[in-house]
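**Student:** Below are the sequence and a predicted model; questions follow.
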Amino acid sequence: MAEGAVVQALIKIRSAFGETALPFLKEFIKKEAALLLELPELAKCIRGELDMINSFLLQVRSKIHSTDNEVLKRWVVRVRQVAYRVEDIIDEYTHNVALLQDQSYLIRKMREAYNVRTFHSIATGLKEVSDEIKQLSEMKTKYAEYFGELLSNSNANTQAHLSRDGSLHTVKEGIVGMTVEMDLLNSWLAPYDLSRVVLSVWGLFGLGKTTLVRKVYESMKEQKSFDCYSWIEVPHTYNNDVILRQLIRDLSEDQSQVPGNLESMYGSKLVDILSGVLTNKRYLIVLDNVWDAAAFHGISSFLMDSGKASRIIITTRTSDVASLAQDTYKLKLKPLGDDDAMELFCRRAFHNSNKVCPPHLDDLCKQIVRKCGGLPSAIYAIGNVLAVREKTEVAWKIMNDQFQCMLEDNPGLGEVRSALSVSILFLPRHLKNCFLYCSLFPQNYRLSRESLVKLWTAEGFITKRGSSTLEEVADEYLMELIRGSLLQLLETDEIGRVAFCKMHDIVRDLALSYSRKEMFGLSDGDLQTDQKEDVRRLSISKCNKRVGSILEFPRLRTFITTNGGAESDLLHSLIQKSKYLAVLELQDSPIDIIPANIGELFNLHYLGLRRTNVKSLPKSIEKLTNLETLDVKYTGVDVLPKDICKLKKLRHLFAEKLIDRNRQVFRYFKGMQLPHGFSHMNEIQTLETVEATKDSIELLGKLTALRTLWVENVHRVDCTKLFASLSEMENLSSLLVSASDEYEVLNFDSFSPSEMKLQKLIIRGCLENDTFDKLVFKNLGFHIKYLSLSSSRLGNDPFPLLAKNMKNLIYLSIRKWCCAEEVALRKDWFPRLTTLFLGDMKQVHTVVIEPSAVESLEALYLVSLTAMTAIPTGLELVGSLRKLVVWGQSDDFKLEWKRENWEMKLRHVPEIRI
């Protein structure tokens, strides 16, 4: 995994020396000219050497992972240390070049001696690093016998071993907890469909994909349901000719007909032989553990469809490969339920007795099984380990307490480690650091997409792709990890994007062991390390004074606290002892003062203070010239200091004060006024939230790069200028506009962008009756997917105009709205709507849903519609409905619900709350 550090160093070099900053050095620093002029050449040399080392590491990654050779292990450690050192030096270089460019001629002359010393130190550091990298390269020749081992042909065998699904449980004994899945798979193999069908079985490592398919496959062979069979384990690095030869051998009924010179045949000759073998045959072929679509296409193209109901089964961990199967033939496996998990565990742990857990071990068994997270491979392997242990509470408690360590080094759990190792080792290099980063958060932590995207960007993990922003690229990285089953999707937002995800407990434990070994990052339990010089990232969830006293990590780049784990003393210590910090996430911590010396963190890209007690930001914040994200949301900060206008790289600013936690008043949150000079913040993409003063509205007109804007305390007289400013923001995708009070009427007449892909719109305040028939919504309303309206006291029915101009709505919420007595959703009005929220609409007494009005609706919320006495007409016809929440309704409504037995009428709805 050292290549993750190497890749990061390469990214920094390309970024720093791709700029035209060096002329400043040549012109203003006369002394030590020879050494300084070597800087770009040194960087070029280092980049070339690191590129070669990285290519080598990628080629031999599986062997390095499994080798016991101490020479190779030490070499990899040195590579990692050198790469980290390169990253630190380049960050210092980039920072000082930026300072130099910002200095006036006079200041440069005054600071000439200091600048000479600074850049001389940087050049010297790079020269030392360059020499060490050369030594590392020379070591490969000096110790050729050791490095030759890595390049041996056994690499393919290692990959094949690593690529096995670790869930080898109960193939002979009988599968636990998969009866439904086995029946489904058997039904798909029946010859009802005579065409060749591709099926996929997919999911997280260790779920038993291979075991399930093997069970069905062997059953088909016993029953002779097909004419011929083949099981192919597809290695990560595959060769079509090798696979073709195996198919010919497996599928040939008469082995004497297999050509004796098969091994010397290649390409089209092998295809011709395979075609002959498959002519008029009904075959069953399993492609086990397919990693990418190219591998499948390369094999599938040789397998003819002779109309005999042949079947190809793919097992895979990625949703991309699973999607190669027809829609009705995809089976996604889920973790075992508690009862099935316990049954499987007891079968293994107590197989020599009655396969029942003794009463005195019951609680410990449940705890151990719970830590396996429903993964059959882990349950089976740990059951085997414990089967030979004494059946005493002491012995089993040790296993429970040392669960994570056991996963790392217990030989009996090697299959579990290997199953995940291959997922990590063969991750695309741009994803490795992002994946390991997720392991730093606590077990079962809900990882927010918005936070991860900003953190990864601040860390420098994201590289530009075409015209996409870094944040958009990071979004795609996250989706790649989810599609590869390395992260589990927990929740999507209202328009279908990832909102929250998590790491499976065992995936996290093993990923964290990689992070620890690579010094990529540590969590709470690892603070007592002897390698503090190398530690790059630290995450803690609990803090005490002892933690602050041992926090001495001079090259720490990231500090993240969850659950309010940082105190003021700890913050002071961090700033003093960790000058390379790039990420400082302190949300929910009991901190009330930010030390003035925070300005010394020249490399800080992310400062998170959400829900802390901080009341002001120090003037020294102006020195954080690399800061990209500043989050002071829900703090005590009332005023944004003018000093933040010097943070030219700032991309995301969250600054909003919570006035009423219960949200009982209209203006329950308050935005910040933008300081003079903010108009020069050309990189700013997110502003949450701005108070609509005359000056702030004036400044907004110049922030054309904005993508997310929340603006509150808007008066009608502000609307012309405000919406004229917003019309210039072509990239705006999310907008909140909140009036000064619930009686204020907002006028959208001047909102007339020529081009804008606004997807999310939140409006709080009164609207004129024809608002949604204005030009902006006629022309651009089809882009809007999320619409939230609240607190309009004008008596119009918005639905007809919304249906006319916003056909693509996915989420619609209307609250505290004066409306007609009847709300009707007509045929074909909202074909894509999945969530509808109607709340606090006091006049509404009837809701009518016509057939096909909302044919995609999954969630319906009816909250405090106190005048509504009858169940919505047509509700039972909404076949897509999965959730119904009714709250605060009249007694008459509740009586009709019971009298008409609506629970039965809506039995197709899984979740109903009345």
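**Tutor:** Structure's in. What do you need?

**Student:** CA atoms for contacts and neighbours, from now on please.
**Tutor:** Will do.

**Student:** center of this protein, which residue is that?
**Tutor:** Residue closest to the mean C-alpha point of the chain, counted by CA atoms, centre = their mean, is L478 at 3.4 Å.

**Student:** can you confirm that residue is in a helix?
**Tutor:** Yes. Under DSSP: H, G, I helix; E, B strand; the rest coil, L478 falls within a helix.

**Student:** K432 versus that one, what's the distance?
**Tutor:** 11 Å (CA to CA, to the nearest Å).

**Student:** And here is the other one:
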Amino acid sequence: MVTNAVSVSLIGWFVTPFLSKSIKAVRKYIDEENKSLKNVTPKLKELADHLDGIRVIVDQVGLCFIKGTEEALDHLWRLKRAIYEAEEILDLYESLKNNRLSCEFVQQFTGTKDSPSRLEEVVEKLGGLGVRTRKLLKNSDSNPNIVHGSPILRRGPSQANPGNGFFGYADERHQLQNLLKGKQNKVIAIIGHGGMGKTHLARQVFDANEPGFEVRIWAHVCNKLDQIELLTEICQSPINKSGAPIRAPIMDTVAALESVVKGLSQTSGLIKLPKPCLVVLDDVWQHEDGFAGSTSCHTQRISRTQRNEAWASVLAMLRSLKSCKVVMTTRDKVCSTTLKADETIVLDGISQDPMKELLKHTAKSDQPPQELVQRIDKLKGSPRAALSLVHELKEANIKIQEQIILGELDDKNHIKGLYEEHLFTYHNLPLHLQSCLAFCSVFPYNWKFHPEKLTKMWIAHGFIDDTQVKQHMLADQKLLAMESVAKGYFKDLVDRSLFKIDTDGLYVIHVHIHSMIRQVSGDDCRSISNGSSSEIIVPATVRHLSVTAGCLAKLKPGPPLVESNVKPEDEFRPVRTLIVFTDKGAPSLPWSDIRQANSTLRKFKHVKVLDLTDTAITQVPDIVGELTHLRYLGVPNTLNHPPAQIPKLLLLYINHEATKTAPLMQSAPPYNPDGGGAGKAPPHNPGGFHDLYSESVIQ
């Protein structure tokens, strides 16, 4: 399951905005016909053709996974790495055409008589990998190695907890019952992320039927695309007050199906009297444009607007019925907003006492399993987590299997059943949101996110869709438009219950969701904290790295994906994000020694995002001025003065208009809980500094 998820994630990456932006940049440079670099134009054209060819292949395949072999996954990693190298080439070209780099850098790009250029090497590498990709993904409909309709892309009806037990959520259950007893027609939304017990709460109230509804309908609507599918599902499962099925005719038009639903809610005979009716719409989703169910990559396509219109029509019909109440369960707050729910009930986990009772009930024992009671904090109030773990432990045949299950819970917060729930949520996201969410796995568990700083990191890495930026952009305001779109992305993730606001106004990702995105991102992201190991190996696939300062000197590069002679300063060449945290218990080491900091950062010369805001350093290492790919720099409020090397860097890369209208270093604004930086909220400090952008981000 994890391998399949990584495969889908890798395939999806190739159709994110990143690849499209690279192709667009190459075409732009070709059109500019820079005279000093005209000898590289043919190779740029080859580069654009290779990138375009790869995009076309993956577009044709769609959302799928590649079956089975480590060799296939290794190929995808190599291809991804080669595309990243192409991006480095584009960074160099941007600097070369503006006469910003030394002769040494020029030779890297144009080559010499004795050695090929990096551009030539990358073009040759992409050419070979492109041929292999065509063979790997060709004839996707009939290729046995290409699997559409993976279990991780399909979703059946949500399963309520087995048995008659109901544990926790007493207040929420009482609230729902009171709303259903009211006289007015209402649409009530039960909201919470996967595994919180939404379906079980709705099912308990549905089965109890304390208000005495004469007609009850339970409809699972996850993959229903239009009015006919929605209404057909509603008509398939009506029961009467005592629970006996009500037979409804099968119809195939909207008008006929609406007539059936209206007939169910009325008495028979000449005088039609309304029957109290309860309709539960279980598992409502905000499907994106182009996503039409999950049984295949080639199913009918439908836009979000069309689907919203279908939902609006169905709900308008249900609202028109007298004495009809509607309950929807959803992970997406945006669904309750879009569908204009009258009331919302948010589920955020049950407390420890009912959790223990649930564990005991599920284990069918006088006492809950002690190995889970000891780890009850790991369950984070999720009823599904409790059920999944009890069942996994029951199915474990030998003690070592139990130890593996509990070890994954201890080390990775991994619970199989819950992982699959959250994985479906992830793969239902549009690709640009998948990239943004997966990036967050670079942060430690329980990290507190500052929206503005996180979104600026997304911008620096090119996760923002240019077509959306243009819709927000006025003349000479591309950066503001990018920030506006990025903030919209963050709001979209909040509305899908993937972030939640904490008590201090910052945002957190639920531990079980964080565990899922760490596994989906594979070795793309890595978070390293204090450990006893003398060496910590960083795989060559790692692009985004967070690390405590005390571990920096212990980092060692893993074997390269392709054999090559790696220079010491290029040991961590694949790393594009470096986030450094202060060590707990040793906040001043080793960053009190600026020479140590310079020596360490010299190995990360290809980073685009460097965040030092949690280090409490008083001086920025000199080496920062040599980070030619840097697009975002976060510095703490503890700096004593604007360092000389930062203006040097900014003169190379910051937007020229900004330097004319504002000082290079500005005082930090007062802390605003709705925006700021990623991590802890810094106190207001008139001597502090903003996080900084480079010009290449906003061109």
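**Tutor:** The structure has been received and is ready for your questions. Since this is a predicted model, take the numbers as computed values, not measurements.

**Student:** returning to that earlier point: tell me which residue of structure 2 lines up with the residue nearest to the centre of structure 1.
**Tutor:** Alignment note: L478 of structure 1 maps to F490 in structure 2; criterion TM-score structural alignment.

**Student:** is it true that that match touches K453?
**Tutor:** No. Between F490 of structure 2 and K453 there is no contact under CA atoms under 8 Å: 11.1 Å.

**Student:** re earlier: now do the contacts for the residue nearest to the centre of structure 1.
**Tutor:** By CA atoms under 8 Å, 6 or more residues apart in numbering, the contact list for L478 of structure 1 reads R449.

**Student:** now E688 of structure 1
**Tutor:** Counting by CA under 8 Å, 6+ apart, E688 of structure 1 has contacts L653, F654, A655, E656, G671, T708, L709, W710, V711.

**Student:** Between these, which sits nearest L617 of structure 1?
**Tutor:** A655 (11.7 Å; CA to CA).

**Student:** The helix or strand that V385 of structure 1 is a member of vs structure 2, average offset?
**Tutor:** In this assignment (DSSP states H and E), V385 of structure 1 forms part of helix 376-387. Overlaying structure 2 shows helix 376-387 of structure 1 at a mean distance of 1.8 Å from the equivalent residues (mean CA distance after the TM-score superposition for structure 1).

**Student:** Check which element follows that helix along the chain.
**Tutor:** helix 393-401.

**Student:** By residue count, tell me the biggest helix in structure 1.
**Tutor:** If you go by DSSP state H, structure 1 has its longest helix at helix 70-102.

**Student:** Packing partners of that one?
**Tutor:** helix 2-16, helix 112-142, helix 144-150 (3 or more CA pairs under 8 Å, 6 or more residues apart in numbering; DSSP states H and E).

**Student:** Nearest to R611 of structure 1, out of those?
**Tutor:** Comparing those by CA to CA, helix 2-16 comes nearest, at 31.8 Å.

**Student:** what angle separates that closest one from helix 70-102?
**Tutor:** In terms of direction (axes from the mean of the first three to the mean of the last three CA atoms, to 10 degrees), helix 2-16 of structure 1 departs from helix 70-102 by 20 degrees.

**Student:** the helices in the stretch 201-350 of structure 1, which residues?
**Tutor:** 209-223, 240-251, 267-278, 293-300, 319-322, 338-349 (DSSP state H, counting those that start in this stretch).

**Student:** Of all these, which one is nearest K760 of structure 1?
**Tutor:** Of the helices of the stretch 201-350 of structure 1, the one closest to K760 of structure 1 (CA to CA) turns out to be helix 319-322, at 27.9 Å.

**Student:** so where in structure 2 does the closest one end up aligned?
**Tutor:** Against structure 2, helix 319-322 of structure 1 falls on residues 333-336 (TM-score structural alignment).

**Student:** number of nearby residues for H361 of structure 2?
**Tutor:** Using other CA atoms under 10 Å, H361 of structure 2 is surrounded by 20 other residues.

**Student:** Quick check: it vs I376 of structure 2, distance?
**Tutor:** From H361 of structure 2 to I376 of structure 2 the distance is 15 Å (CA to CA).

**Student:** Aligned to G62 of structure 2, what sits in structure 1?
**Tutor:** By TM-score structural alignment, G62 of structure 2 lines up with L57.

**Student:** Double-check that that match belongs to a helix.
**Tutor:** Yes. Secondary structure of L57 of structure 1 (three-state DSSP): part of a helix.

**Student:** Near the nearest residue to it once chain neighbours are set aside, how many other residues are there?
**Tutor:** Nearest non-adjacent residue to L57 of structure 1, counting by CA to CA, 6 or more residues apart in numbering: E3, 6.3 Å away. For E3 of structure 1, the neighbour count with other CA under 10 Å is 24.

**Student:** next one: R55 of structure 2
**Tutor:** 18.

**Student:** Same check on A644 of structure 2?
**Tutor:** A644 of structure 2: 11 neighbours (other CA under 10 Å).

**Student:** Same question for I250 of structure 2.
**Tutor:** I250 of structure 2: 12 neighbours (other CA under 10 Å).

**Student:** Aligned against structure 2, show me the partner of F461 of structure 1.
**Tutor:** For F461 of structure 1, the residue aligned by TM-score structural alignment is F463.

**Student:** What of G208 of structure 1?
**Tutor:** In structure 2, G208 of structure 1 lands on G197 (TM-score structural alignment).

**Student:** nearest spatial neighbour of that match, skipping sequence neighbours?
**Tutor:** P383 (6.1 Å).

**Student:** Identify the residues contacting the aligned residue in structure 1 for that neighbour.
**Tutor:** For P383 of structure 2, the aligned residue in structure 1 is P376 (criterion: TM-score structural alignment). Residues counted as contacts of P376 of structure 1 (CA under 8 Å, 6+ apart) are S167, H169, G206, L207, G208, P335, L336, A341, L344.

**Student:** picking that back up, tell me what angle the helix holding V385 of structure 1 forms with helix 338-349.
**Tutor:** 40 degrees.

**Student:** thinking again about what came up before, if I look at the residue nearest to G197 of structure 2, how far off is H220 of structure 2?
**Tutor:** Distance of P383 of structure 2 to H220 of structure 2, computed by CA to CA: 20 Å.

**Student:** before we move on, what about I250 of structure 2?
**Tutor:** From I250 of structure 2 to H220 of structure 2 the distance is 17 Å (CA to CA).

**Student:** which bit of structure 1 covers stretch 433-443 of structure 2?
**Tutor:** Under the criterion TM-score structural alignment, stretch 433-443 of structure 2 matches residues 431-441.
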